[in-house]
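A.B. asks: Pasting the sequence and the predicted model now:
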Amino acid sequence: MTPWLGLDRLGFFLIRIFLRLCTRANALPSNPDELQLAPNTPVVYVLRDRSAADAAAADQSARQLGLASALHGLTLGKSHLSHSYFQLYRRKFSNGRQRTPVSPPRLEKLVSALRANPEADVQLVPVSVFWGRRPEKESSLWRILFSDNWSPAGFIKKFFIIVTQGRQLYVHFSKPMSLRTLVDQCPTDEQTVRKASRILRVHFRRQQEAAIGPDLSHRRTLTNTVVDSIPVQEAIRAEAQRQETSIEKMEAKARHYAMEIAADYSHTVIRSLELFLNWVWNRLYAGVRLYNMDNLTKVAGDHEVIYVPCHRSHIDYLLLSFVVFRNGLVPPHIAAGINLNMPIVGTILRRGGAFFMRRSFRDNPLYATVFSEYLHTITVRGYSIEYFVEGGRSRSGRMLKPRTGMLAMTLRSFLRDARKPIAFVPVYVGYEKVIESGSYIGELHGKKKQKESVGGLMKSLAVLRSHFGQVHVNFGEPIKLVDFLDEHHTAWRSEDLAADESPAWFKHVVNELGQEVVESINAAAVANPINLLSLALLASPKHTMDVAQLRQQLNLYIALLKQAPYSDSASIATDDASAIIQYG
């Protein structure tokens, strides 16, 4: 018998029976042909953690997809493996919150066997196992507490995770990696094992980041990193000299700025907000429709995603985070105005990923440096980020001229340390009725904008008695920053940009990037039923039409949108004129 985690085959069999009773695996991709497995080539599954439950879940999902079992043995030449899987990490029992990498004996055997059999090959298939990655099914805070995160679970916590999250088990099979290719590239078995392990660890980390977000440090630790950075320390010394005060006083001020800005991300709060917002959306809207979600998923795994949505309502950032989380990705960190940092509300938003910024900080170089360094820190750590290039909410529903400050800081951060490629994902959020429409009309007629406050928020809860139709969220074609820079400034790789330097080419590239972002948002517009009805009625002389004329006009609009589409990303919510009229 082969012991594994102190369990013999009988113990492992009992775990499989337990999982069958407590779990329902969601295996991805649902179509195994998407894995592009080579026929007649052995498959060995790779798991991140040494966990009997994860191994059994992977085996269960493999059988569900019609793939080879992870528990079957494998023979290559004179080498024999009792099971067709291995793991990359084991938990440190001296410190339950850490995992340590191991050199898998089965991988070493495979490499040695392939070295002795030049014609043989093995396909390594990484399998990511997430517990609780179907948040739409979560209905209690108890389940939220026992969902997947970056800390390895001990035996007791794993038991509760299986019991509470077993029905929301998410198992992702990635495309195979040829071990033969690595064996041929490396002169020794030891180098091959190290290289394969390194590639697989990077892959699992990216899968983990895409699903539940980067490994988060405590907010205070993050702010200490920002304040101790070279640019901020230089700004502290310069400001202390300018104001003729002590460096300690300026450093305390910089630390205050960093704490004012920084998010305090909490997975528990995220999941709690998901439950609350699910209830809110059901009260307010007749549904949330998504378009071109694959535009996001195709870059989320290997790019840092910068979400750049249009800004029509305060609902935008809540809705986008909700949609992203519902589709198995981590919600972004959101650049929010300091006006939203209200008592209680600000704390909840901060725990949900919001980081706060002042409306203007041109005359405060220390604050500007701290904010820029904070943005750079979360960028290089791989956090997905969201900000609005329009600056504020559009009162008219049209795109505003881009304000390029955040784009410039993002570009400068990338040029300074391009650890991971960046993709800007434009997002069009189309409402059939905007919650703030009443106040917008007043402001367009000259009424003064009311400041956000807790009292105003409590009054706005009255909208929960109203209905606002459907919401349409369309993900546009991603803008990959490397490709954009190659097109607009081919020498960018050799540029060494100083912190306060803005050469002509940099300003030009930032302006072009801002223009492309807003054009890409417009290109992802969705023609919803209320848009089309409003267009037809408002274009008529008396703003009225009989039904036959209205149907004819709608059919004309639909035909034009289909035959001469604005872009490949643009969509039509409904192409049946009668259904549009009935819906309206």
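C.D. replies: That came in fine, so what should we check first?

A.B. asks: Please make it C-alpha for all contacts and neighbour counts, starting now.
C.D. replies: OK.

A.B. asks: Doesn't Gly514 lie inside a helix?
C.D. replies: Yes. With DSSP: H, G, I helix; E, B strand; the rest coil as the criterion, Gly514 is assigned to a helix.

A.B. asks: ok now do it, which residues does it touch?
C.D. replies: Counting by C-alpha atoms under 8 Å, 6 or more residues apart in numbering, Gly514 makes contact with Val389, Pro402, Arg403, Thr404, Leu407.

A.B. asks: Repeat that for Ala524.
C.D. replies: Pro426, Val427, Tyr428, Asn474, Phe475, Gly476, Glu477, Ser567, Ser569, Ala570, Ser571.

A.B. asks: Same list (the residues you listed) but as TSV, adding distance to Gly382, neighbour count and secondary structure.
C.D. replies: Compiled in TSV, the contacts of Ala524 are given as follows (distance: C-alpha to C-alpha, whole Å; neighbours: other C-alpha atoms under 10 Å; DSSP: H, G, I helix; E, B strand; the rest coil):
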residue	distance to Gly382	neighbour count	secondary structure
Pro426	19	29	strand
Val427	20	29	strand
Tyr428	24	27	strand
Asn474	24	26	strand
Phe475	21	27	strand
Gly476	21	30	coil
Glu477	21	22	coil
Ser567	31	14	coil
Ser569	27	20	coil
Ala570	30	24	coil
Ser571	31	21	strand
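
A.B. asks: got JSON lines for the residues you listed, with distance to Leu349 too?
C.D. replies: Shown next, in JSON lines, are the contacts of Ala524 (distance: C-alpha to C-alpha, whole Å):
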{"residue": "Pro426", "distance to Leu349": "22"}
{"residue": "Val427", "distance to Leu349": "21"}
{"residue": "Tyr428", "distance to Leu349": "22"}
{"residue": "Asn474", "distance to Leu349": "24"}
{"residue": "Phe475", "distance to Leu349": "24"}
{"residue": "Gly476", "distance to Leu349": "26"}
{"residue": "Glu477", "distance to Leu349": "28"}
{"residue": "Ser567", "distance to Leu349": "35"}
{"residue": "Ser569", "distance to Leu349": "31"}
{"residue": "Ala570", "distance to Leu349": "31"}
{"residue": "Ser571", "distance to Leu349": "32"}
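
A.B. asks: Structure two is appended below for comparative analysis:
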Amino acid sequence: MILNIYQKLVGIPLKLLVNSKLLPEDPIKDLEIDLEQPIYYVLQRNSTSSFLMLREKARALGLPEPKIIPKKSNKIENGSVFFLQSKMILGLGGSPIQRYQKSLFQLLEQQRSDIETKHQLLPLSIYWGRNPGKENSFFRVIFTDTESASFIRKFFLFIFQGRNTFIRLTKPVDLRRVALSETKHEVQVRKLTRTLRVHFHRLRQVAMGPLVSNRGQMVTNLIVSDTVREAINREMKKKKLTKSKATKLAKKYALEISSAYSYKAVRFMESMLTHLWNKIYNGVVVQNAELVREISSTHQVVYVPSHRSHIDYLLLSYTLYHEGLVPPHIAAGINLNFWPAGPLLRRGGAFFLRRSFGGNKLYTAVFNEYIYQLMNRGTPLEFFPEGGRSRTGRLLQPKTGLLAMTVQALLRGTRKPVAIIPVYIGYERMFEGNSYLKELRGGEKKKESFGQLLGIRKTLKQNFGKVYLNFSPPIDLNKYLDQHEPDWKDYRGQVGAKPSWLTPRVSSLSELIMQRINGTSRVNSISLVALVLLSSERTAVGKKELAIQLDILLSLMKSVPYSNCTMVPTESGQALIEQAKDLGTIFEVKNPMGDIITTTEETAVLMTYYRNNIIHIFIAFSLVASCFVNHKRVALSTLVKRCLQFYPFLKRELFIHWSSEDFEIQIEKTVESFIELKLLSKSDTHIIRPNELCDELDQLLLMAEIIKPILLRYGILLTLLSSQAGKSISRRELEQHSQEVAQRLAALYSINAPESFDKDLFKTTTSVLRKTGLIKIADDNSFEVSDELIKLNAQVLGNVSVNSKRIMQKTADWAKQHWNKE
């Protein structure tokens, strides 16, 4: 009676002031909860408000009604609630509740007597706010756990944190596994209780993060560390500085680098960003967040997202916060440290680094130590492996500096194993679209400033569609090194260790990260329509023909998936066209013979960006199709061999995850799917393209156009290499000449592929040519070209149209004449 009255009193402010969020949003599906079997709940502490909130969520989800276990009970009923510990008040209490341990023993006895029934023990955590508290705080000592606060303090929590409360459910414990153990029953109960307590503690760390250090204390810790003190001594000797000046310089670097994380700032930014996202986006679609929640409880997490927009910084932190995870400390370029963005980002967890350390060993030592201390404390980190934002829509070649520091921190010794989580971030429309458009046309990048912030007001009135954030399967760095570098533990405890395998292994790891990001790409209406539209001759396609081509691509993605994590639209081609029209990237021209879908010249340039987000998914389809541009029939073995010749270049450039063997299987599956779609047919050992007047031939040739800009770039480089064989030319000159040719080619023939004259792509291709032995560079910088390279060049020319071949050869002839004059 008294308990019911008390619950009703507590329930009044709960209903008025508290609005909790449930994680995951669909726990029955995500956690595989079996509603046909008994379910029992476990809460960490005995709390009436927690019990009432559990009851509300259980009713909403259709779970068994939560029940308080009577002191004397012959049977533990379905829906019973276990409290592991009593409340803590003024730092006292929190001991295990004996009667619930006895009840747990009784429940195990019930499980043993009915082993066919799966008794499920469902742990549930409730968090009031997300403030981890500060170190050396008097109030933290008194109020160690807000769940155990006094009635008065709980009332204030209802007022100030009621709208910032979330409830986290985790996978239920199958008590059959516990009951079948041969361990003594009393030991089993103690072990299960201890395991659950550790589980709750880890979940709290995942949600709240470590205690926040005072920034001044963090700077002091950096300066007094052994590594920084040694660097200070070296600086004194090298530059003849006094100890005071050298220490002051190190402190200056520490203040320049370190974040000033503030829970109040995070709450402010969360509120501001909620308003912003609702204004400019139609929703943020998140995939695989549960993977991150699971591994965060046992590992030090490092997020490595793709980088396409300044929104990326904010979006990932915002998403993690709403998924019940700690926002990470983010490595941001020093160019963003301007007022007012810099101070706000710093309070949100950003720490700043220079674009180049420039051989500054003291700065390097301070930065390395900062990274290590964050990781050793268990603070989640985030950095962008590409270094800067991609202006072409493709993933950039990764910068390995921060990744190497992460590996070195693990070698030095961190409290937890390290998990690297690649993250794909994609947009239906880019916030920085207009500035990217200018840069894609050759304009210079504008420096970030307060003026740019003021200029975004007009942009906020536009519709930018949806944002997609997909978490890739985590890379357990400890296990990765166990597999590839078994001796890595020999370097444990060494500061700044640089084993001989470090650089090549970090390089391989960075490629794996980029492959994982591409593997979780999201295909959307804009990117898919752009892929087809830009493959047409004049960026215009009949509406009916466009819908059919989109349906073909959708069918191929499902029958021959790029990866299990790639997200494919469920809508039809026609529906995708309407979505793209609503977002203003294409428009429809009415015509009595059939409506036409097209876009403006300006938008067509920007659409190359969206196409490049997903081009890797379709590269195998397009490569197969390109083999039939100049050939009506090709033997299957020849087709596979020809595709495999190109694969090392495509794999490195587009960060494709297949091995050569897997790629061969992918090609064979692609041919089978093409045959099912009537894009190809088979006669004995040969594959045959459709007849000239068939629509299927047009569809096949349109698909072949996807890879055309890449093949043209390969053709340029290979033709130039062939012409310069035996001559003295540096790699830099070769790449510069290739870029000049590509720029001329794009300007004269309106090729919509700004990445085609990206110097870094020519570097990548040259690197693969050297690695595969197709070219060798002598001591005098002269090139030696193998016969295989000549054959490869012929293959490239064989996969493009006669007109494209003529354009390429004509441009190469012009280039030779021009350089001979030089």
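C.D. replies: Looks like it came in fine. These numbers come from a predicted model, not from an experiment.

A.B. asks: which stretches of the stretch 701-822 of the second structure form helices?
C.D. replies: For the stretch 701-822 of the second structure, helices defined by DSSP state H, counting those that start in this stretch occupy the ranges 708-724, 731-749, 759-771, 787-798, 802-821.

A.B. asks: That should have said the stretch 101-250 of the second structure, apologies.
C.D. replies: Going by DSSP H, counting those that start in this stretch, the stretch 101-250 of the second structure shows helices at 138-142, 151-161, 175-179, 185-208, 215-224, 226-239, 243-257.

A.B. asks: ok, longest helix in the second structure?
C.D. replies: In terms of residue count, the longest helix belonging to the second structure (DSSP state H) is helix 601-626.

A.B. asks: and it, which stretch of the first structure?
C.D. replies: For helix 601-626 of the second structure, there is no aligned range in the first structure, judged by TM-score structural alignment.

A.B. asks: and of the helices of the stretch 101-250 of the second structure, who's closest to Lys361 of the second structure?
C.D. replies: Between Lys361 of the second structure and the helices of the stretch 101-250 of the second structure, the shortest gap by C-alpha to C-alpha is with helix 226-239, which sits at 7.0 Å.

A.B. asks: In the first structure, what stretch matches that closest one?
C.D. replies: With TM-score structural alignment as the criterion, helix 226-239 of the second structure aligns to 230-243.

A.B. asks: Enumerate the positions of that stretch that are buried.
C.D. replies: Using 16 or more other C-alpha atoms under 10 Å as the burial criterion, the residues of stretch 230-243 of the first structure that qualify are Pro231, Val232, Gln233, Ala235, Ile236, Arg237, Ala238, Glu239, Ala240.

A.B. asks: CSV for the helices of the stretch 101-250 of the second structure, including distance to Lys416 of the second structure?
C.D. replies: Below are the helices of the stretch 101-250 of the second structure laid out as CSV (distance: least, C-alpha to C-alpha, whole Å):
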stretch, distance to Lys416 of the second structure
helix 138-142, 25
helix 151-161, 31
helix 175-179, 27
helix 185-208, 12
helix 215-224, 20
helix 226-239, 21
helix 243-257, 24
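
A.B. asks: picking up where we left off before, what's the spacing between the match of helix 226-239 of the second structure and its chain's center?
C.D. replies: In terms of C-alpha atoms, centre = their mean, to the nearest Å, the centre of stretch 230-243 of the first structure is found 35 Å from the chain centre.

A.B. asks: mean shift between it and the second structure?
C.D. replies: With mean C-alpha distance after the TM-score superposition for the first structure, stretch 230-243 of the first structure departs from the second structure by a mean of 2.5 Å once superposed.

A.B. asks: Can you tell me how far Ile558 of the first structure is from Ala536 of the first structure?
C.D. replies: 12 Å (C-alpha to C-alpha, to the nearest Å).

A.B. asks: Kindly apply the preceding question to Glu34 of the first structure instead.
C.D. replies: On the measure of C-alpha to C-alpha, Glu34 of the first structure and Ala536 of the first structure end up 44 Å apart.

A.B. asks: Which of the two has more residues huddled nearby?
C.D. replies: Ala536 (20 against 12; other C-alpha atoms under 10 Å).

A.B. asks: any idea what that one aligns with in the second structure?
C.D. replies: Superposed on the second structure with TM-score structural alignment, Ala536 of the first structure falls opposite Val532.

A.B. asks: swap in Gly353 of the first structure?
C.D. replies: Using TM-score structural alignment, Gly353 of the first structure sits opposite Gly349 in the second structure.

A.B. asks: quick one: Ile580 of the first structure and Ala527 touch, right?
C.D. replies: No. Judged on C-alpha atoms under 8 Å, Ile580 of the first structure makes no contact with Ala527 at a distance of 11.2 Å.

A.B. asks: Just give the closest residue to the residue nearest the centre of the second structure, not the sequence neighbours.
C.D. replies: When C-alpha atoms, centre = their mean is applied to the second structure, the residue found nearest the centroid is Val423 (0.6 Å). Leaving aside its chain neighbours, Val423 of the second structure sits nearest to Pro305 (4.2 Å; criterion: C-alpha to C-alpha, 6 or more residues apart in numbering).

A.B. asks: who's in contact with the counterpart of the one you found in the first structure?
C.D. replies: Aligning on TM-score structural alignment places Pro305 of the second structure opposite Pro309 in the first structure. By C-alpha under 8 Å, 6+ apart, the residues touching Pro309 of the first structure are Asp316, Glu386, Tyr387, Phe388, Val389, Val425, Pro426, Val427, Tyr428, Val429, Ile521.

A.B. asks: Now, those that are in strands?
C.D. replies: Glu386, Val425, Pro426, Val427, Tyr428, Val429 (DSSP state E).

A.B. asks: what are the ranges of the helices in the stretch 401-550 of the first structure?
C.D. replies: 405-416, 437-444, 454-460, 481-488, 504-523, 529-538, 547-563.
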